[in-house]
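Participant: Sequence first, then the predicted structure:
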Amino acid sequence: MRIGFFTDSYHPYTSGVVRSLEIFQEELRCRGHQVYIFAPNYPDCPPEEDVFRFFSIPAVTQKNFTLAVPLSPTLSRRVKSLELDIVHVHSPFLLGSVGARWARRLGLPLVFTYHTRYEEYVHYFPFFPQVSRPVVRYYVRDFSNRCNLVVAPSGSMAEKLQGDGVRSPVTVVPTGIRYARLQGGEPGWLRHRYGIPEGVPVLLYVGRLAREKNLEFLLEAFQQILRQEPECRLVMVGSGPAREELVRRAARLGVAGRLVFTGVLPPPEVANCYQGADLFLFASLTETQGLVLVEAMAAGLPVVAVQAGGVTDVLQDGRQGFISQEKVQDLAAKALLLLRDPELRRQMGARARERAQEFTAERCTDRLLAAYNLVLTQETRFSRAG
C-alpha cells in the first residue's frame, strides 16, 4: 500500500502528534507498505528519503514550531508520481487541507486523524479565544465531514466528534507504543544524572511544557505533597512555551529546590526516567489519548491523573493508579497514598504493564490497516468533497 501522510508538524519538533507519526510510519514500513511524509521544514533540517518538506515560517506564538506555506511548484509532479492508494491527513489545517485537495483531485480515499482538541489550543491563535473557539470547532466538524473516515485516538474522542456533529464514519485507533523498548532502561540513571539521593521519592511528568497541559495545577499539587514528603522530587521531562513561566511559578510556590527540568531527552533517556521514577503524575484536561500515560504504564509506573477525556480510556481507576478530580488536594492525597505504600505501588505497577500491552504499536497498526482496507473497498472516493 502507498500512503501519503500530510502533517503540520514533524521531527525535529517534538509532540504527541509527531510521536504518533513516527510510530505508525515505522511499523507500516516494517510491514512492506510505503509511507510518504509531507511536512513543514525546520531550520537545519537534513533531507530525508520519502519526506517532502514545504517552505515554512517560524510561528510567532510557539518557539521551534514552524508554519508550512501550503504551496510548492514541484508538489503536483511529486504527488502524481507516487501513485498513492490513500491520503491520510494529521491536521485539518495547512498541509491537511493540501492533502484533502489532492485526495479529491486524484479520487483517493481521505482519512483524517483527530489528534488534537483544537478548540483548546486557541490561546496560540492571534485573535480572541471567545471568537475563535466556536469557529475552530465548526471548521473541524466541516473538514471531518468531507473525509471518508475519521480516526479518533480514543473512544471518548469518538463520542465527542459525533456529539459535535461529525457524520463521517469514525473509528478508534490509538497510537501504539514500543512496549519492549520501555521495559529496558537503567533504573539508577535518573538519580545519578540529576543528583537525587537514594530513598527520595521521585514523581515524574513527561510531555510538552505548555499551558494546555495544566502544569501550574500540577505544581500546586506538588506543593501539597511536599508538606507531607519534604524530600520528594518532581522531574519534568520535555520543553515548551510555558517553561519560563513554570520556573517563575515554582519559585513563588517555594518548590523550585525540589523540581527538575530536564529539557527534551532522546527516547532511551526518557525510558531511563520512567524506570527511575516511583510515580507518574498527569494533569492535562485536553488529551485525545494521553500517550505518555501508556508509556509510563508499560514501564511499570502507577499513575495518578486528573479525570479527563482520553485519560479515562487508558487508566482504570484503582487498577493501574488513581483518577483524581480537578482538585489540588485530591491529586496530592492520591499521590501520597501511593508514595507511602510500596506494596500498592508494586501491585498497580504490575497491572499497569499488563494494561499497556493492549496498546502496542503492532496491535494499533493492525487497527489502522483494517481502517485503510475498509475505505479502500468502498466504491465512493471522496464523494462528499463536492
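Facilitator: Perfect, thanks for sending it.
Participant: contacts, neighbours, all on C-alpha from now
Facilitator: OK.
Participant: Buried residues in stretch 40-60, which are they?
Facilitator: 40-42, 52-54, 56 (16 or more other C-alpha atoms under 10 Å).
Participant: From those, which land in strands?
Facilitator: 40, 52-54, 56 (DSSP state E).
Participant: I'd like those residues written out as TSV, with distance to Ala361 added.
Facilitator: Formatted as TSV, these follow (distance: C-alpha to C-alpha, whole Å):
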residue	distance to Ala361
Pro40	25
Phe52	25
Arg53	26
Phe54	28
Ser56	31
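Participant: among those residues, which two are most distant?
Facilitator: Pairwise distances across those (C-alpha to C-alpha) peak at 12.2 Å, for the pair Phe52 and Ser56.
Participant: Out of the ones in strands among the buried residues of stretch 40-60, flag the one nearest to Phe280.
Facilitator: Nearest to Phe280 among those: Pro40, at 32.6 Å, using C-alpha to C-alpha.
Participant: Got another one to weigh against that:
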Amino acid sequence: MTAPVRPAPDSARHIAFIVNNYLPNVGGVEFHVAALASQLASLGVRVSIFALNNGTPSDLSSNPRIVRFQCSPAVGGVLAWPWPGTTRKIRRMLVGESVTAISTHTRFFPMSLIGVRLAHRLGIPSVHTEHGSASVKGVSPLVALASNLIDKTMGRLVLRRATKVLCISEGARDFVRELAGVNGQVFHNAIDTESFSHCSDQSTEAQDAPAGRKKLVYVGRLVQGKGWDVALATAERLAADHPAIKLHFVGDGPDRGTLAARAAASPLADRLVIHGQQPPARIAELLRGSVFLNPTTLSEGFQTTLLEAVAAGAAVVSTPVGAALHLLEAGADVRLAQADDTDAWIDEVRQALDSPAVPPSPALLASFDWKRRAAEYLRVIDALPNT
C-alpha cells in the first residue's frame, strides 16, 4: 500500500518530544507517542523525537525527525538513564529552531525531567502527558519502595514544572492531583480506528453466527496481575456449555511458559491458541466478533487494547479500569466484573457469548480516533503561554 503523502512541515509549529523510549521499543507509551507524532506530522507540523536507544540509529531526514542517544542498560527493559551531556546536546539542537512546545510522557522517566527543564531554559511551554493512574504495582517490595521514592521526588518535580499536564484517564488525573497537587486535563488515549473497524471482513473465522460469539480473546503481556490465568479459568468453566468456543492469547512475557504448561493440561487444550506477539492486522482479525477478556489488576492508564476491541466489534468483559468505565458510559458493549469474583466472570462472559454482536456507532469510533486527538493536542498547545 502506498504511504500517504505528508504535507510540508509548517514552520510556525515545531513540537519536540523528549522521551525515554520510542519505537522499535514497544509498549503503551511508545505507541501513544508514535501515533501522536505521526498524526501531527500528517497535519503539517514539524516534529522532532529525542529518545534513548543504544542499538537503533537516528533518522534525521524524516518527519518526525528521530534522534537517539546512548544510555545506560535499561532496568526491566524500560527505565534507562541518559549519559551525561545529553541535555546539552538536545539544547544545542533546539536552539534557533523556533520550537513551539516540548512534549514529555510519564513522570518517572529521566527524559521527562530533562524535557521540562529544557522548556524552562528555552522559554517555551511544556506539555506533560501522564500515563499512570497509580504507583507501580505487581513488583517486589524493594522495587515498589524505589518507585515510590522516584514518584515523590522526580515525579512531583516533573508534574509541577510542566506548563500543562494531560492525563490519559480520569484515574490518572486523580493520581496526579494526589501525588503533586496538580489539576491535569483528561486527554484519553486513541487508536487508528480504521485499522480495526475494517478488518478482514472475508475471514470465515471472523464471521460468527448471528446468535452469539465463538471466540474469547486475551491481548496483553503474560505477567502476573494482567489476568491471563483468570481468562483461562473462565474459558475452562464455560467450555462444556459452549463446545464451539476457542480461546486465543495474544502477547508475550515471563509467564508464557507457565501458560503453555497450563494450556497443555487444560480440558480446553485443543481449542486454545497461544499466538505470541502479533501485528495489528492479525490482532484486529482475532478481535472481530469475539469476547475480549481484560481481567487486569495492575495500575492501568487508558488501555488502547479496549479501544481496539470495541472498534473491531468485540464485546468486552473487564475489571473496572478507567478505559472500561469510559467505554461503558459511552455506550460500548462492555461488561464489568471484579478479578477475584469467579462467578461474576462466568456470568458476564456467558452473557457476552450468548448475545449477538452489536457494532459500535460511527460517533463512538470517531471519539477515540487519533485524527481527532491530534487536533485536540494542537488546540492545547496553541492555548499555552510561553514560560
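Facilitator: Yep, it's here. Keep in mind that this is a model prediction, so the values were computed, not measured.
Participant: ok, the buried residues of stretch 40-60 of the first structure vs Asp317 of the first structure, which is closest?
Facilitator: For the buried residues of stretch 40-60 of the first structure, the nearest to Asp317 of the first structure is Pro40 (39.3 Å; C-alpha to C-alpha).
Participant: check contacts around the counterpart of the closest one in the second structure.
Facilitator: Counting by TM-score structural alignment, Pro40 of the first structure corresponds to Leu52 in the second structure. Contacts for Leu52 of the second structure were tallied using C-alpha atoms under 8 Å, 6 or more residues apart in numbering; they are 19-22, 68-71, 80, 82.
Participant: roughly how far apart are the closest residue in space to Leu52 of the second structure that isn't next to it in sequence and Pro362 of the second structure?
Facilitator: Distances taken as C-alpha to C-alpha, 6 or more residues apart in numbering place Phe69 nearest to Leu52 of the second structure, at 4.8 Å, with adjacent residues excluded. Here the criterion is C-alpha to C-alpha, to the nearest Å. By it, Phe69 of the second structure lies 42 Å from Pro362 of the second structure.
Participant: what's the answer for Leu60 of the second structure, then?
Facilitator: Distance from Leu60 of the second structure to Pro362 of the second structure, by C-alpha to C-alpha: 38 Å.
Participant: Over to Ala375 of the second structure?
Facilitator: 18 Å.
Participant: which one of these two has more residues nearby?
Facilitator: Neighbour count, other C-alpha atoms under 10 Å: between Ala375 of the second structure and Pro362, Ala375 has more, with 14 against 10.
Participant: residues in contact with the more buried one?
Facilitator: Here Ala375 of the second structure is in contact with Leu40 (criterion: C-alpha under 8 Å, 6+ apart).
Participant: Recalculate using a threshold of 10 Å.
Facilitator: Ala375 of the second structure is in contact with 36, 39-40, 43, counting by C-alpha atoms under 10 Å, 6 or more residues apart in numbering.
Participant: same thing with Gly184 of the second structure?
Facilitator: 128-130, 159, 164-168, 170, 172-177.
Participant: what do you get if the cut-off is 6 Å, keeping everything else the same?
Facilitator: Listed by C-alpha atoms under 6 Å, 6 or more residues apart in numbering, the contact partners of Gly184 of the second structure are 165-166, 173.
Participant: which residue in the first structure lines up with it?
Facilitator: In the first structure, Gly184 of the second structure lands on Val170 (TM-score structural alignment).
Participant: Roughly how far does its match sit from Thr113 of the first structure?
Facilitator: Distance from Val170 of the first structure to Thr113 of the first structure, by C-alpha to C-alpha: 10 Å.
Participant: list the residues that contact both of those two?
Facilitator: Common neighbours of Val170 of the first structure and Thr113 (C-alpha under 6 Å, 6+ apart) are 150-151.
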